[in-house]
Every structure is written in C-alpha cells, then in structure tokens.
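>>> give the three-dimensional model of this entry:
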Amino acid sequence: MTLEPPLRKNRERSDHGIDSGGGEPSGGLRAWLVWGTAATVYLLAMFHRNGMSAAALHAQERFDIGPALLSTLPMVQLVIYVLLQIPSGLLADRLGPRRSLLISLGVMAAGTVLFAVAPDAPTAIAGRILIGAGDSLVFLNTIRLAALWFPRRHYSLVSALTGLAGGLGQLVSAAPLSALLTAFGWEVSFLSAGAVNLVVGALVLLVIRDRPDGRRAQTHALLSMRESLAEALSHRGPRVGMAAHAVIMVPFTVLGVLWGYPLLEEGYGLSSHTTGVLLTGAMLLPMSLVPFLGRIPGHYPRARKPMGLGLAWTVTLVWLGVVLWPGGLPPLPVIAGVILVSAFASVLAPSISFDYARDGLPEQRTGAASGLVNMSGFTSVMLGVVGAGIVLDLGLSFQAAFVPMTLLCLVASTAMTLLLRNRRSRAAKK
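Just a heads-up that it's a prediction; the model follows:
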C-alpha cells in the first residue's frame, strides 16, 4: 500500500517561498534567488575542477612533467573530493548549506592562490588538494538548498539546472581560460580566479539562508556516519542513483577534468582555439534543452527509468564505438558527435541520479545518500583520468587510453539495469 502525500488545497503560498501550511516548501522568487547564488558557487567550483584540461599543456611546461605526473594534478583533487563526499554530506545535514558554502569558498580560494604561485609540482599538488577539499562541499549543498526551498516535484528540474550551472563552469574553464592563460600567463590567471571566490563569498553571506523561514537547516535526529550510510544503502533509490552517476556524467567529465584538450590537440592536431570552440560548442545544445528535459523525472515519474537507462547505455555504446574503431581513432566528425552525446548526458545526469538518491529518505537525511551518489560518479571519473594517463605513459594511443573509462561505464550501466530489473521481478512475484 502506497502512502500518498497530504493534500495541499489549503496551502497558502508566498512568492518568497515560505510555506505557511507546514508542508513542503512552495518555491517562489526568493527560492530561485537563493538557489541561483548557490549555483554560482557551483559554477565557480566547476571552473576550478575542470581548469586543468585547458591548463594541461601549460602545466606540463611550467612544472616539466610527463603525462602520468600531469594526471596526478587533477587526480589528487578528485581523490580528496571523493573521500570527502560522505563527510560533506553529513556536514550538509549538520552545519547547513550557508556555512558549508562559505567554508568551501575559503578553502578553494586558498588552494587556487597556492596553485597560482607554485614553483614546482609538489606545491601545485598541495594547491589542488585544497581545491578538491573545498569543492567537495559545493554540489551537495547546492542541491540541499533545492530540497529545502522547492517542492519535491521541482527537485529534478532544479538539480538539472544545477548541472547546467556546472556546465557553464566547464565552458568558462575551456576556451576563456585558455585565452586568459595565453594572454596573461599562469599566475595572473589563477590569482584572479582565487579573488573571484572572495567576491562570491560576500554574495553568499548576503543572500543565502538555509530555510525559507530563516532557521538554520538541521536534522531532527542526528545519525552517526555508519547509521547514515546504512540507512541510505538500505533503499534501492540511492543504489540506482550511484550506478547512474557512475556512467552518465563520467566521459565528458573525464574530458573536462584533463583529457579533452590533449585528445583533440595531440590526437587530432587541432589548435588550442579550435579545441576550445569544439568543447564549448558541445555544451551549448544540451544546456539549452535542460529547462525542458530536466523537469521530466519530477513531473512524469514513470519516464525516469527509460530516460536514465537510455542515457547510460547510449553513452556506453558510443564510447565502445570509439575504443573499438578499426585502425585507430575515428574521424573527427565522429568523435565530435561522441563528445556532444557525452556532454548531453553529463548535463542531465543530476536530474536522474540525485532524484533517485532521495527515494525513501526523509528530507532531513538526504546528505549521506547524495554523497554516496556523487562519490560513485567521481570515483569512476578518477579511475578514468588516471587510467588514461597510465596508458599514455606506456606509449599507447589515445584510443587505448579511454578503454578503462569505457569498461567502467559498461559495468555501471549493467548494474543500473540489474537494479531496476530486480525491482520489477520482485513486484511481479508479489
């Protein structure tokens, strides 16, 4: 027997997002302003996270390092990001989004400044560690604000729009950062990025509040980390979200974090400008469709499953085509199409993965589940980035470099299919 949500006929809605009826939040103009400020923080975090792709060749020259050590720069950042996902999720439940976002901006600013002035690779790695630590708090708290300020049916749309903000951050970290590095050099470019963190921090202080009624977000019953993880993993939704995120967002993120520019510049002989335009252009079409497609899981729950499986298997199959293409890398138009498909999936990934993550859990304890989902995706990204670096360091081709990532996508797509199929099988038995 399924419990339906309470009727909301008599709910008084405010344009400022305050629900006077004691039920779920009503959204409104104030909610969009609060979320928009948090999304700006996420955009900035994505700029920091993906900046190594445009800066890869500059970093190789500045620190005199090879492909394997080059991949260490984003790898350590991702390792810290992944390791801190569960603590960050619990912190989101305890401190609230406003305090967590302020901490993240301060830590990312410190890491960016250290990275800008680093004289050698070890110091640069320390800077990337700080950036990863600050970054780990951002996305979870942005979608946490979506859960606190918007009705449940709008959550998938706001999650998708959060992914759109991240896509804008990726765009800024591609061609614009490449042009900035070429025009002003390493230190000026990254010191300027660090200064932006402080400006955005002031905006967070001014605009963001944890809840529509002004109270700081807190749980009704604080659970230990072990209890929080056990609760999240006991529900099928978070497990499906983990599998979905481990494939849908992975390929384009691997390209954005590090290997997009080297693939197109060294693998296809494109100029830095052309590469930036291609990677930027690949994001524009899916980003324009997010406001329409992102609302589907929330408004049409039955469409969530085919949408998620369709994205997962499409991404997996197109990359299988790349690594199995006879005679080396496929022609440039083919790889451009694969990049476009990957960007499309990456932008829509949050609307699927994090909508599943909330299934069966109270709003006050979604942090751990969201952390698990994010951790699964970026563990796959980390393995894909490092795997490509190791393969290239062995002297193999770019085509071979993407085999580890493609195998991870195949495993995750299969796991997602089995999880959803098992549910249908159990329902049929009942």
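
>>> all contacts plus neighbour counts: C-alpha atoms, from now on.
Noted.

>>> which stretches of this structure form strands?
For the chain, applying DSSP state E gives no strands.

>>> the longest helix anywhere in it: which residues count as buried?
Looking across the chain with DSSP state H, the single longest helix is helix 29-63. Of all the residues in helix 29-63, those buried under the rule 16 or more other CA atoms under 10 Å are 30-32, 34-59, 63.

>>> ok, stretch 312-321 next?
A312, W313, T314, V315, T316, V318, W319, L320, G321.

>>> one more, please, to line up against the first structure:
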Amino acid sequence: MTAPPRPAQAMTIWLVGLAVYFVAVLHRSSLGVAGLLAAERFDISASQLSTFVVLQLLIYALMQVPVGLLVDRFGPRRVLLTGTLILTSAQLSFAFADSYLWALSARFFVGVGDAMTFVCVLRLVTTWFPIRRIPLMTQLTGVLGQLGAVAAAVPMTWALSTLGWTHAYIATAALGGVLLVATLVVVRDSAEARSVSGPMLGLAGIKDSLKASWEHPGTRLGFWMHFSTQFSATVLGLLWGYPFFVEGQGLSSATAGLLLTVMVLSIMAFGPTFAWLITRWPWHRSTLVLLVVASIATTWAVVLAWPGAAPLWMLVVLVVICGMGGPASMVGFDLGRTSNPVFRVSTATGIINQGGFLASLTTAALIGLLLDWRTPDGVSGYPAEAFTWAMSAQFVLWAIGATQIWRYRRKGRARLLRDDPELWSQQSGRPVPN
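Purely as a prediction, here's the structure:
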C-alpha cells in the first residue's frame, strides 16, 4: 500500500527544490546587469555579447527533452543533484574567466545545469501535492523562482560595483554549494523511497515516448503558449533590458535595475491569479494566453512608436505587462500535464519548456545582429534608433506563436471531444454533439 505524502514533508521538499530553481534563475540572469561590463571586460561587440545568452539558452532548450527523459528514467532527485553540481561549478568558472572563449564555455555549462532544475521541481510538485493544488504550486514554483532574477538585478548590480567581477560571481556560486547539501539531505522522490527509477527505455522506447508526447495537440498547444509569452521578459531580464533602458531610453543604472525588479515582481503578482483562472475555467486557458500575447505586443508597439524616449510611467507599464508573460507561459505546462499520462509528464514538460527558450535565444540573437547593423562605425554605445529596429524583431515571433496557439487549441479541443466527451462537455459547458 502506498503511503500518502505528508503535507509538511511535501512543503519542505518543495521549498528546497524551489531554492535550487531560485539559484538557477540567479545564475541564468546574473549576466543581465553585467552586459556592458562584460563587453568591456572581454572587448566584444553586441552580437558577441548576445552570443553568451544565445548559447546559454540554446543549450537550455536542447537539454529539455533529454532532461525530461532522464527524470522519467532516474527520478527528479538524482537529476536535480547533478544539475546543481554542474551549475555551481560553471558559475565558479565564470568568476575567473578572463577571455571570451573561457567565459563562453562557462556559460555553456551554466545552461546545462540550469536545464536540469525546473523540470525536476515540477515533477516533485506532481508527486507530492494533490491534483487540485498542482496548478497553484506550479505557478508558485515559476513566479517565486523568478525572485532569482530580482537578486540578479539590484543586489547583483551592487555586488559587481562593490566587490568586483570575480568576488561577485564567487558569492553566487557559493549559494549553489549550500543547496547541493540541502538537496542531498532533504529531497525524496516519493514517500516510500529517496530515489525512484522509472522503466529503462531503449532507443525505440525513447522514440515512442517522444512521438506520443509531441503528437498530442495538447502538448503542441502548451509548446506554442510557452513560445509566445515568455521570451520578451526573458530577453529583457537576461541581457537586453538593461542596455535598452540605459542607452535606448536614457535612464540611470539604478532606474534600469529598478524596472527589471518591477518586471519580476509583476511575474510574481500575476502567477496566483492565473493559477486560479485556469483552475476555475480550464476551457479558456488558451484564450487567457492569447490576451496576454496581444497585451504585450500592443504595449511594446506604443513604447517603440513613442517620439523620443518613452516616459518612465510608460516603461513601468511595459515591464508590468511583459511580466504577465511569465505566469502565462506556465499555463502551457498545465496543458502538458492534463494531456499526457503521468509516466510521460516530464518528457512533455521538457518539450513545452523548449518553446519559450527557443523563442528567447532567437530574439536575443536578432537583437544583437540588428543593433550591430544599425549602429554606425566608431559610435560608442547603441543609439535609440538602433534599439527601435532591434526590439521590433519580437513582433515576428508573436505573430507566429499566436497563429499556432489558435491552430492547436482547435485541434486540442477536438481531441478532447474524441477521447473524453464527458470532460469536454464539463469544461466547455455544452452538450456532447450527437
């Protein structure tokens, strides 16, 4: 007989997993406020600077499906421990990097370690909490983990200016060492066993699992939801937000850091609200996401069309609306969870998690290339007109993502009607057609 999870133990395990994810986000975002300093330290151009984030996000995205398969096979605890060790070692290496290639290799492994955290924490949530609480705990994991980006904004700015590059990054790496021990001691895969292994999958089994997950329109809908909503806030927080506000909008360093903090607080504020909405009206999850995409695109259009620099209040509106994209992207994981059996949830989660990061790395690379293109030779910094061109690249991705969301929500609803007519009727509020 399976022992029921104890609430106190479940909460403790989740808090440790959340702390690991928090530090992963901190490591991931720590370059966001150090972009200009990194360009000077390594003597690199805008496109070379964007390569840091592109490489990190590319590795993160490419790792998602393998990580999902690893979690389904070896359990979240082992994968989380491995990821924490890699992440901590990579951040420590980045602290001492004194060349562009050394720094690139360190960020490569930051991406590897980062990729092995979030899927593990979501699997722990699925295991340790009752079904009715999973949407809320999923949202809380995402939004509270983003506090790591807050720590990478104002505190990291202070650390870089006060302690210097090496000591600031050593301090962040030390947090990972503490959490490695905490994970080893506290985290369990289930109430019965510290580590739980799934069935061994050969190449044929892996192929079948990936095929079954990807072929379900609910997984694809979740992928495009994540693709469309996350990348704007991610690109702002990871690299281009600080230069955009300082050089494109003429703000001070302190104000730019504050705006990035407001964006993260917005992510946190909307998370519980969106969790309640999708629990109360699961049929309208895609509608909520489409409204968020439209709001973000419209706000960016106003800021970029503003004559000269946009006023501070408009930039506050921008980061608040962009912050909505974080919890909206988490809705995609709820689609994956409800569209796949438990033994395939981590694989589906990995597929969906690729979406936003593929969009983010594409956007980060395009912004760097467009900035270099629109910045005259010999000019120090990036002119405001160059940022207008560069940030406009986002509209292409929103158009693609919104079209795909509309397409796959129709297919997903048709699949639900075929597979479970009673649930279709319950969620849609309509009788099953004859």
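
>>> what range does the longest helix of structure 1 cover in structure 2?
Alignment of helix 29-63 of structure 1 against structure 2: residues 8-42, by TM-score structural alignment.

>>> what's the matching range in structure 1 for the helix or strand where Q427 of structure 2 lies?
Here Q427 of structure 2 sits within helix 421-428, counting by DSSP states H and E. Per TM-score structural alignment, helix 421-428 of structure 2 has no counterpart in structure 1.

>>> who does that helix touch, helix- and strand-wise?
Secondary-structure packing of helix 421-428 of structure 2 (3 or more CA pairs under 8 Å, 6 or more residues apart in numbering; DSSP states H and E): helix 394-419.

>>> got the angle for the helix it packs on vs helix 421-428?
140 degrees (axes from the mean of the first three to the mean of the last three CA atoms, to 10 degrees).

>>> just how off-centre is helix 394-419 of structure 2 within its chain?
20 Å (CA atoms, centre = their mean, to the nearest Å).

>>> check how far the longest helix of structure 1 sits from its aligned residues in structure 2, on average.
In the superposition against structure 2, helix 29-63 of structure 1 averages 0.8 Å from its aligned positions (mean CA distance after the TM-score superposition for structure 1).

>>> show me what that helix is packed against.
Looks like helix 29-63 of structure 1 contacts helix 67-83, helix 97-117, helix 121-135, helix 138-149, helix 155-172, helix 175-184, helix 186-207, helix 260-262 (3+ CA pairs under 8 Å, 6+ apart).

>>> map S342 of structure 1 across to structure 2 for me.
By TM-score structural alignment, S342 of structure 1 lines up with C322.

>>> now do that match against A297 of structure 2, distance only.
Distance, C322 of structure 2 to A297 of structure 2, by CA to CA, to the nearest Å: 9 Å.

>>> residue contacts, the match of S342 of structure 1?
Going by CA atoms under 8 Å, 6 or more residues apart in numbering, C322 of structure 2 touches S232, A233, M263, I296.

>>> what about G377 of structure 1, how many residues nearby?
As a burial measure, G377 of structure 1 scores 25 neighbours (other CA atoms under 10 Å).

>>> show me the contacts for it.
M242, A243, H245, A246, V247, M249, V250 are the contacts of G377 of structure 1 under CA under 8 Å, 6+ apart.

>>> show me what the second one aligns to in structure 2.
Okay, so that is A243 of structure 1. With TM-score structural alignment as the criterion, A243 of structure 1 matches W224.
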